[in-house]
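Colleague: Structure for the following, please:
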Amino acid sequence: MHSRRELLSRTIANAQRFERICFELAAIKAPSKKMKAIEVAAHFANGTGAGVYRSRELEAALSELAKMIASPIDPGKTDRSGVLHVMSTAFPWGGHTRVVERWIDLDGEKRSQSVVLTEQGTQPVPKLLNDVVTNAGGAIHRLRDKKSIETRAEELKSIALGYAFIVLHIHMHDIVPSLAFGLPSFPVPVIFYNHADHRFSVGMEVAHAVAETRSWGRALTGARRGIPNSKRLGIPLSIKETGSSTDQGFSRDQLSIPKEAKIAIASASQYKFQPFLDLNFFETVKKLLRRNNRIWVLLVGVSETFCRQQLIAAGCDAYDLQRVIPIRACDEAQFKSYLKAADVALDTLPENGCTAAMDYISNGLPVVSRKTFIGQMDYLIDQPEYVRTDDEFIDQVLGLMDANNDHKITAARQFENLNNDCRSEVFLGRLDDLYTSATVKNPVGLADGNLFHGFSDLDLFHTHRTTLI
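Modeller: Predicted coordinates:
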């Protein structure tokens, strides 16, 4: 594992390289080549730690290129209606697409909802996304990947002009919306949903409103992106999530887990489990297993090879390894069967799982989370299970597994907090305010030229992730 000094040195080098990349853009004259170079630059800034979360240079170049994107005839349309959700790619797993599905499901009772996909390629569109869009009276548009960036931007612009609102749920490198909506005269209000609030992104400059998932992201957007008035929208609960209780024994036999065992579960994409400096999920698991030999751990979303390597590196023995079961990413029904077998949920380290925590709590599982530089969702920050140290984390987990402790009381308290912050009426109220705000504001515009405030652990973390590729 790299030391803090090594990561800082690499981060400084990354920042210098990104500056050079931006400087060299001016020498590229061919529009198609410049678009590709900007996309590559955005990939670089998003994929590593460079101390930047927006770039004035990239946004200015995109703004100039947007002038050449053809506009369809639009004689002051007055019949625009519905919401167009712009996604780069829709996935069958993970939280990103689930958020869009829930948004459409809830808001679809008021407004028609459609989706356009800029980078889906030949990947199938998830069935649930198809279903909620159909139920909301909308359509799914797929831009053809083999077309040039410019052509895709023109197609997106043409589609978008028929809607009352546009919401960007895009990947952080996706420049197609910036090109399509980059002129100040573009007539449809654009909302940027900042789903990756801790990462660099393009696209905010064309938005009339920036929506955040949490207060932590709103603070970062103010400090590191120069946007002081973003709005906290949150992540909506699914209508079907009603705080159902757990059902012990549902899948223990098929996983060969003893009936007397206590089960902890953690779920996330594999990269969220990668150790960083003193934040090592697998060392925490080892301590937990050593403190109570009846505990078994389900890790959903990781490979067996990765899990075994990390556990051995953390000093786990054969008995420890036997009690940690890695499970590949699975569909929602299978995932919920694992939740029904568990007693407590472990939030991931160093990067927490926002929608996963909602799934835990909504299914009657209390979750324990560790305070880190990446922050947490608002519904958990005032809970006693949100702790500072490894020892406090383990004590909380063991306490919830204690036979004398009714963990359902903790689960009910956490669900009440979650429900108060994320239930449909609350989300829809914030959403109506967001739509109104977007109609009366000018676009955010280009980033300020002086947004660098030194390097933090967040920047080092992004660099660390790059070294693992």
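
Colleague: Could you use CA atoms for every contact and neighbour count after this?
Modeller: OK.

Colleague: Report the contact partners of Leu311.
Modeller: Phe282, Glu283, Lys286, Leu321 (Cα atoms under 8 Å, 6 or more residues apart in numbering).

Colleague: could you point out which element follows whichever strand or helix holds the second one?
Modeller: Here Glu283, judged by DSSP states H and E, is contained in helix 281-291. Scanning forward in sequence from helix 281-291, with DSSP H and E defining helices and strands, the next element found is strand 295-300.

Colleague: so that next one versus helix 281-291, what angle?
Modeller: Counting by axes from the mean of the first three to the mean of the last three Cα atoms, to 10 degrees, strand 295-300 lies at 160 degrees to helix 281-291.

Colleague: next one: strand 295-300 to chain centre, how far?
Modeller: Relative to the centre of its chain, strand 295-300 is centred 23 Å away, using Cα atoms, centre = their mean, to the nearest Å.

Colleague: one more, for comparison:
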Amino acid sequence: MSRLPENKKYLKKTLKIAELLYNCGRYNDCLLYIEKISHSAWFNFPGYYTINALESIIRNIALKNITFEEQIVPEHQEDRTLHVFSEIYPVGGHSKLMFNWIENDDFSKHYLLSTRQDLDSISEIAKVYNFVIDGNVFTYDKKLTPIVKAQKIANTLSENNFSRIILHIHPNDAIPSMVFSSEKIKSPVFFLNHAEHTFWLGAPIIDFLLQIRATNIQKDSDNRNIPADHQFFLPIPVNQSYNLKNGDNKIFNIVSMGTESKYEPNEEYNFLEEALQIVTKFDHVIFSIIGISANNHNRKKYQHERLVFVEPTRNISKYIEICDLYVEGFPVPSFTSLLESALTGIPYVLHYNPSDVYKVFELTEKDGFTYPKDIQEWHNTIEKMISDESYRKHMTKIQCSYVKDHFSLDAWKNKLNTIKKSTKDTKHSTRDIPDHEVFRDGKDEEIVSVIGAQKVDHYKFTERLGFFPKLKVVMLSFNNPSWVRILSKKKILRYLILKYI
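Modeller: Have a look, this model is predicted:
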């Protein structure tokens, strides 16, 4: 069941509140509010991949409040890449993608800049990825207001020259939209589209969009107003990290990996139930699903001695090295896990009848394999992989060659070098922000709208408004979705009369 109508309806209300904060001159509160509702739009997807009204407000605040100095770029300089991120984590594809880039792009000198995280936190996480911190990280006091922080980052950029700037930011991070709203910053800005399936801030300030899936190029040209010739396909860089070992021939090991939310059943897809059916039918199959926390409510419901739920871990080698078949999870697949397994030489079965937003491969008949069209074909394919060794070996050769040709580290390096060459003379520029919004309500959007309901506080960051603007906020608090937190009547009265400096 689609949640697009309710998500869209509430978004429209929040846009009125954002405009209210802006018109009342509460610029820092407005920016914090925009980040809050952008976080909501990220998870409670409203059918908009970019929201021009918010981008316009952010740009106007930046141009009114930030002093930009002309960035002087020397004619000849070493290749320097600045990676801008909101936050990084010791586990997860988002952070791994950035550090993989740094590790494998050895031609460039790499720098980090965080809009939200302190140096101590970054240092601890960087150790996990073997990244050496030595005067190459820019951080800022977390207590700074958005405008002051954006000013300090703008100053950093004016004092340092980079060959390119790569945004690895969270979808609700408004700071880059402020900092790069001026063309006095000369370094070209690239956005690595890790959250390609949903809403994110920043489309008007990027020079180039890097797509981890080629299928997104035309889609984002239509939905985010980014011309196709300003986009590049740069796949997830994957190296062969594991080696297969000879396991017990009497046991057939199936593995799937992903964060537990990606496996949460919905009305159309139930990966856990299908996995349970497989181990029930085949006595020699062990099916390990990696990424399910110890207290996950599904563990008891789908309990079976050969359906193994493994807690989130970086130590996955013992599962991969004896794996006979990798099965892509659903409703939401994990691309990196699939690719790493394939490069190890493991055959795989893909998500059945996936939305375009969940296809990592752009397959044709000549590739020799495809996405199963329905659940029956999915089961038939898995059963044939289990029972027919010659078929499994044939598919291993075809599938793993495909991944090696398109997603291996060498393929990634070649694509990155091509991108660098074709953009080396580019100077940063901003795009005009359209005055209309592009709404989509197709199958892709319906699927994304129900991934998860994220709670949002209706009143947060509006407390400093005057009485009458607050009254408008109250009027917009009625008849909202259940995931919107509102105040009781008693607290509404206190909210209205409470004065803030």
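
Colleague: one step back: which one (most neighbours) among the contacts of Leu311 of structure 1?
Modeller: The member of these surrounded by the most neighbours (other Cα atoms under 10 Å) is Phe282, with 24 neighbours in all.

Colleague: Buried residues in the helix ranked longest in structure 1, which are they?
Modeller: Taking DSSP state H as the criterion, structure 1 has its longest helix at helix 4-24. Under the neighbour-count criterion of 16 or more other Cα atoms under 10 Å, helix 4-24 of structure 1 has Leu7, Leu8, Arg10, Thr11, Ile12, Asn14, Ala15, Arg17, Phe18, Ile21, Cys22 buried.

Colleague: List the residues that contact the residue of structure 2 most remote from its centre.
Modeller: No residue in structure 2 sits farther from the centre than Ile497, which is 40.7 Å out by Cα atoms, centre = their mean. Ile497 of structure 2 is in contact with Phe467, counting by Cα under 8 Å, 6+ apart.

Colleague: I'd like to know how far it sits from Phe468 of structure 2.
Modeller: To Phe468 of structure 2, Ile497 of structure 2 is 10 Å away according to Cα to Cα, to the nearest Å.

Colleague: Also Ala214 of structure 2?
Modeller: Taken as Cα to Cα, the span from Ala214 of structure 2 to Phe468 of structure 2 is 49 Å.

Colleague: and the two? which has more neighbours close in?
Modeller: Using other Cα under 10 Å as the criterion, Ala214 of structure 2 and Phe468 rank with Ala214 on top: 18 against 10.

Colleague: now the more buried one, what's its secondary structure?
Modeller: coil (DSSP: H, G, I helix; E, B strand; the rest coil).

Colleague: Return the residues in contact with it.
Modeller: Phe232, Phe233, Glu362.

Colleague: re earlier: adding distance to Val132 of structure 1, write the buried residues of helix 4-24 of structure 1 out as TSV.
Modeller: Shown next, in TSV, are these (distance: Cα to Cα, whole Å):
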residue	distance to Val132 of structure 1
Leu7	44
Leu8	45
Arg10	44
Thr11	42
Ile12	45
Asn14	42
Ala15	42
Arg17	43
Phe18	40
Ile21	41
Cys22	41
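
Colleague: contacts for the longest helix of structure 1?
Modeller: Contacts of helix 4-24 of structure 1 (Cα under 8 Å, 6+ apart): 41, 44-45, 48-52, 57-58, 277, 455, 459-460, 463-464.

Colleague: Can you tell me which of the residues you listed is closest to Phe192 of structure 1?
Modeller: Leu58 (17.1 Å; Cα to Cα).

Colleague: show me the contacts for that closest one.
Modeller: Cys22, Ile38, Ala42, Val202.

Colleague: Tell me which of these persist in structure 2.
Modeller: Compared against structure 2 with both residues aligned by TM-score structural alignment, their matches' Cα atoms under 8 Å, those retain Cys22, Ile38.

Colleague: In JSON lines: the contacts of Leu58 of structure 1, plus secondary structure.
Modeller: Conversion of these to JSON lines gives the following (three-state DSSP):
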{"residue": "Cys22", "secondary structure": "helix"}
{"residue": "Ile38", "secondary structure": "helix"}
{"residue": "Ala42", "secondary structure": "helix"}
{"residue": "Val202", "secondary structure": "coil"}
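
Colleague: I'd like to know how many residues surround Lys371 of structure 1.
Modeller: Number of residues near Lys371 of structure 1 (other Cα under 10 Å) recorded here: 17.

Colleague: Nearest residue to it in space, ignoring adjacent ones along the chain?
Modeller: Distances taken as Cα to Cα, 6 or more residues apart in numbering place Arg388 nearest to Lys371 of structure 1, at 5.1 Å, with adjacent residues excluded.

Colleague: For the one you found, give me its contacts.
Modeller: Taking Cα under 8 Å, 6+ apart as the test, what Arg388 of structure 1 contacts is Arg370, Lys371, Thr372.

Colleague: Against His170 of structure 2, how distant is the aligned residue in structure 2 for it?
Modeller: Using TM-score structural alignment as the criterion, Arg388 of structure 1 maps onto Lys373 of structure 2. Noted for Lys373 of structure 2: a distance of 33 Å to His170 of structure 2, by Cα to Cα.

Colleague: Can you tell me the centre-most residue of structure 2?
Modeller: Ala195 (2.8 Å).

Colleague: Touching, that residue and Ile169? I think so.
Modeller: No: using Cα atoms under 8 Å, Ala195 of structure 2 makes no contact with Ile169, being 9.6 Å away.

Colleague: Tell me where structure 2 has strands.
Modeller: In structure 2, the segments counted as strands under DSSP state E are 80-85, 109-114, 137-138, 164-167, 189-193, 208-211, 231-233, 252-257, 285-290, 307-310, 325-327, 348-349, 456-457, 484-485.

Colleague: right, and those strands - which one's nearest Asn414 of structure 2?
Modeller: strand 231-233 (11.5 Å).

Colleague: Next, the mean deviation of the closest one compared to structure 1.
Modeller: In the superposition against structure 1, strand 231-233 of structure 2 averages 2.8 Å from its aligned positions (mean Cα distance after the TM-score superposition for structure 1).

Colleague: Number of residues surrounding the closest residue to Ala228 of structure 2 other than its chain neighbours?
Modeller: Among residues not flanking Ala228 of structure 2 along the chain, Ser221 sits closest, at 5.5 Å (Cα to Cα, 6+ apart). Counted by other Cα under 10 Å, the residues lying close to Ser221 of structure 2 total 16.

Colleague: Cheers, nothing more for now.
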